[in-house]
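> Structure, please.
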Amino acid sequence: MGLHSATWRVHASAVDDVGLLEQSLYWLVGDDCELSVESGKSWHGSHQTTIEATTKRKKVAMGVLARLGEEALRTLLDEGVARRIDDEKVMHVRIRLSDLVRGEVSIVSDDDSVATAKGQFKIESYPGNEPSEVISETIRTMLEKR
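You can find the predicted model right below:
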């Protein structure tokens, strides 16, 4: 078991360097994800660009999670993944955007109010399996292979 899909999303304002954010997201997800850029207005009416990288291929999704790196994966385990999983068996991860554009990954806590890239990982979990146990075991396996 592992993941069904992975999605990373960044919301950029009119003053953000969209090209740099695209490159950073591409660095994070690798070559095998579909990257889309959509311009529109934010809820408040200002110009906003949404950059999204998605894969629905299981093997690629696992690679996207692994690209977070050893330190970030250990942080997820240490903090406990259960609180990051919603009722749809999706694990939510936020990383600091200012670090991402420098080629670094750092997990952001819930109470941090900084610009972030938002990741969603659909956990491959079936009746009788606890999603938090499945993803914890998946992450531990990734760390052992490093």
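> For the rest of this, base every contact and every neighbour count on C-alpha atoms.
Fine.
> buried ones in the longest helix anywhere in the chain?
Determined from DSSP state H, the single longest helix within the chain is helix 131-144. Neighbour counts using 16 or more other CA atoms under 10 Å place 131-132, 134-136, 138-139, 142 of helix 131-144 among the buried residues.
> could those be laid out in a markdown table, adding distance to residue 17?
Listed next are these as a markdown table, based on distance: CA to CA, whole Å:
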| residue | distance to residue 17 |
| --- | --- |
| 131 | 37 |
| 132 | 36 |
| 134 | 37 |
| 135 | 34 |
| 136 | 35 |
| 138 | 35 |
| 139 | 32 |
| 142 | 33 |
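> here's the other one to compare against:
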Amino acid sequence: MAGGMPQCMSIRSIHVKVIASAIDDIELISNAVSNLLHKEAELKITRSKSYHGAMQTTIEGSAKRRRDVKQVANNFPRSFFNDLINNELERRIDDSKFLHFRLDLQEFVKGNIVLVKGDGRRHPVKVRMKIESYPGQDPLTEATKFLSGLATQTTEKDE
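From the prediction side, this is the model:
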């Protein structure tokens, strides 16, 4: 892959979660989550009943090691980061310095990473990134610098 990570690494971990209905293809979704994270990622798959009583499956996985976080970032197309920056980035960062966004599940299982804008009605892929920022640093500024750096790189994902 061409390019590297921006000089300041400002994402500490990435967590991915999908809540699938009984009619969804759990194996297909699990494979897509593994492909985004890394092939050796341990997925936690939990079956339960929804609030309304229907069966559902929760598929979760994380990247916590620095090299795994870098790999996940490289799995996103560069244009995605500009899209994220330009779609209410400040509203996506919570008080605990987590950046939250949702991906379109239908596109995700096809290998495409598409940001859900607004309130999507379908089950999304929920992604949570922990922003590395220290006292005196603004999490929004750190996230914007990091994402902007990623957006300007080229990888084979974009070619």
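> and residue 46 of structure 2, what pairs with it in structure 1?
The equivalent of residue 46 of structure 2 in structure 1 is residue 38 (alignment by TM-score structural alignment).
> what secondary structure does its match sit in?
strand (DSSP: H, G, I helix; E, B strand; the rest coil).
> correct me, but it touches residue 49?
Yes: Residue 38 of structure 1 is within contact range of residue 49, at 5.6 Å (criterion: CA atoms under 8 Å).
> what span of structure 2 lines up against the longest helix of structure 1?
So helix 131-144 of structure 1 sits over residues 139-152 in structure 2, by TM-score structural alignment.
> and the longest helix of structure 1, how far from structure 2 on average?
Mean deviation of helix 131-144 of structure 1 from its aligned counterpart in structure 2 after superposition (mean CA distance after the TM-score superposition for structure 1): 1.2 Å.
> which residues sit against that helix?
1-2, 66, 70, 73, 77, 81-82, 85, 89, 123-125 (CA atoms under 8 Å, 6 or more residues apart in numbering).
> now it, how far from the centre of its chain.
When distances are taken as CA atoms, centre = their mean, to the nearest Å, helix 131-144 of structure 1 is centred 16 Å away from the chain's centroid.
> Neighbours of the match of residue 46 of structure 2, how many?
Residue 38 of structure 1 has 10 neighbouring residues, counting by other CA atoms under 10 Å.
> Excluding sequence neighbours, find me the nearest residue to it.
residue 50 (5.2 Å; CA to CA, 6 or more residues apart in numbering).
> where does the one you found land in three-state SS?
Under three-state DSSP, residue 50 of structure 1 comes out as strand.
> Centroid-nearest residue for structure 2?
The centroid of structure 2 falls nearest to residue 127 when counting by CA atoms, centre = their mean (3.7 Å).
> Alignment lookup: that one to structure 1.
So, by TM-score structural alignment, residue 127 of structure 2 is matched to residue 119.
> What of residue 78 of structure 2?
Matched to structure 1 by TM-score structural alignment, residue 78 of structure 2 sits across from residue 70.
> now the closest residue in space to its match that isn't next to it in sequence: how far from residue 45 of structure 1?
Nearest non-adjacent residue to residue 70 of structure 1, counting by CA to CA, 6+ apart: residue 143, 6.5 Å away. With the distance defined as CA to CA, to the nearest Å, residue 143 of structure 1 ends up 43 Å from residue 45 of structure 1.
> same deal with residue 55 of structure 1?
30 Å.
> Between those two, point out the one with more neighbours.
Shown here are residue 55 of structure 1 and residue 45; by other CA under 10 Å, residue 55 has more neighbours (21 against 8).
> Identify the residue spatially nearest to that one, adjacent ones excluded.
Closest to residue 55 of structure 1 by CA to CA, 6+ apart is residue 33, at 5.1 Å.
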